[in-house]
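> from the sequence below, what's the structure:
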Amino acid sequence: MLGEFKAFISRGNVLDLAVGVIIGAAFGKIVSSLTDDVLMPVIGWVTGGIDFSNRFIVLGTVPADYTGSLGDYAALKKAGVAMLGYGSFITAIINFVIMAFVIFLIVRQANKVLVKPAEPAAPAGPSEVDLLTEIRDALKKG
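From the prediction side, this is the model:
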């Protein structure tokens, strides 16, 4: 059983998958930072100071013992208030679009690099007319 496990782990595609998952997780953090720390503040600035991280709709009641701000999404969430956090959802959609676009670019470039060279064209033989002419001549002779 240990030998089978060693053979399974040492196969190239398993190692490639592990490397891909690790790099993908790190890349996801980079894209999240790009979205949260660069793009969303710019989008907020362009839209007149809208902070998407604090865009939400309160669905439930706020507990009577809650002392924080009613505009603090993280504090309300920690207090257990039911909310619809559409700002976080918009940020997640932007993250997804950026990730999907970058993956598209990587796959597109990989397809260009890994494209197989075209097979050489078959040597040109006699045309159909030439073949029919040969058959006719052979029948006449024979």
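
> for the rest of this, base every contact and every neighbour count on C-alpha atoms.
Will do.

> residue nearest the centroid of the chain?
The centroid of the chain falls nearest to residue 100 when counting by CA atoms, centre = their mean (3.0 Å).

> can you tell me the element it falls in?
helix 86-113 (DSSP states H and E).

> over to residue 62?
Under DSSP H and E, no helix or strand contains residue 62.

> that one reaches residue 81, doesn't it?
Yes. Using CA atoms under 8 Å, residue 62 makes contact with residue 81 at a distance of 5.9 Å.

> still on that earlier bit, tell me how far the helix holding residue 100 lies from the chain's centre.
5 Å (CA atoms, centre = their mean, to the nearest Å).

> another one to check against the first:
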Amino acid sequence: MLKEFREFAMKGNVVDLAVGVIIGAAFGAIVNSLVGDVIMPIIGAITGGLDFSNYFIPLSKAVSATNLADAKKQGAVLAYGSFLTLTLNFLIVAFVLFMIIRGMNQLKRKQEAAPAAPPKPTAEVELLTEIRDLLKKA
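Below is the predicted model of the structure:
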């Protein structure tokens, strides 16, 4: 069973998938930072200093806090600001993936449309061509 698992794990597709997951996690961290540290503060500044991460609706009367972290400790809240931030994360990731796939498809179409180079003549063909050319000169 161990040998079979090792063969499965070392197949190209599994290794490619593992690399993709690791790169995806790193890319997710970059997107989270981009949204949380760059885009949302700009949107907050445009909208008058609003902080989307603290937008919530209390679902119980016991919640009296003004920030999301304290409100979650006090009771149930509907954290729609966090949802907006995560939705923006998703849209950025989806757009970047769309652009990558679009670029790959364009490269594939260019390669398919490019005319194939004529095959290089074999040594026999080159020799016969030389003989023909010499016979024409004679």
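
> quick check: TM-score for this pair?
The TM-score (TM-score structural alignment, normalised by the length of structure 2) is 0.76; 114 aligned residues with a CA RMSD of 1.8 Å.

> from residue 83 of structure 1, how far out is residue 50 of structure 1?
Per CA to CA, to the nearest Å, residue 50 of structure 1 is found 18 Å from residue 83 of structure 1.

> go on, residue 100 of structure 1?
Residue 100 of structure 1 is 28 Å from residue 83 of structure 1, by CA to CA.

> ok, now residue 23 of structure 1?
33 Å.

> residue 7 of structure 1 matches what in structure 2?
Per TM-score structural alignment, the equivalent position to residue 7 of structure 1 in structure 2 is residue 7.

> could you say which helix or strand holds its match?
Going by DSSP H and E, residue 7 of structure 2 is part of helix 2-9.

> count the neighbours of the corresponding residue of structure 2 for residue 78 of structure 1 for me.
The alignment partner of residue 78 of structure 1 in structure 2, by TM-score structural alignment, is residue 73. Per other CA atoms under 10 Å, the neighbour tally for residue 73 of structure 2 reads 11.

> residues in contact with residue 73 of structure 2?
Contact criterion CA atoms under 8 Å, 6 or more residues apart in numbering gives no residues in contact with residue 73 of structure 2.

> circling back: gap between the helix holding residue 7 of structure 2 and the chain center?
With CA atoms, centre = their mean, you get 29 Å for helix 2-9 of structure 2.

> what about it, how far off from structure 1?
With mean CA distance after the TM-score superposition for structure 1, helix 2-9 of structure 2 departs from structure 1 by a mean of 1.2 Å once superposed.

> and stretch 13-28 of structure 2, by the same measure?
In the superposition with structure 1, the average deviation recorded for stretch 13-28 of structure 2 is 0.5 Å (mean CA distance after the TM-score superposition for structure 1).

> could you check how far residue 16 of structure 1 is from residue 85 of structure 1?
37 Å.

> so for the two, which sits in the more crowded spot?
Shown here are residue 16 of structure 1 and residue 85; by other CA under 10 Å, residue 85 has more neighbours (17 against 10).

> so what's the more buried one closest to, chain neighbours aside?
residue 56 (4.2 Å; CA to CA, 6 or more residues apart in numbering).

> what lines up with the one you found in structure 2?
Under the alignment by TM-score structural alignment, residue 56 of structure 1 pairs with residue 56 in structure 2.

> OK, contacts around that match?
Applying CA under 8 Å, 6+ apart, we find residue 56 of structure 2 in contact with 68, 77, 78, 79, 80, 81.

> farthest-separated two in the residues you listed?
77 and 81 (11.2 Å; CA to CA).

> give me the number of residues near residue 96 of structure 2?
12.

> and residue 40 of structure 2, by the same measure?
By other CA under 10 Å, the residues close to residue 40 of structure 2 number 20.

> tell me the SS of the alignment partner in structure 1 of it?
Using TM-score structural alignment, the partner of residue 40 of structure 2 in structure 1 is residue 40. Under DSSP: H, G, I helix; E, B strand; the rest coil, the three-state class of residue 40 of structure 1 is helix.

> and residue 40 of structure 1, how far from residue 97 of structure 1?
14 Å.

> surely the match of residue 40 of structure 2 touches residue 91?
Yes. At 7.5 Å, residue 40 of structure 1 counts as touching residue 91 under the criterion of CA under 8 Å.
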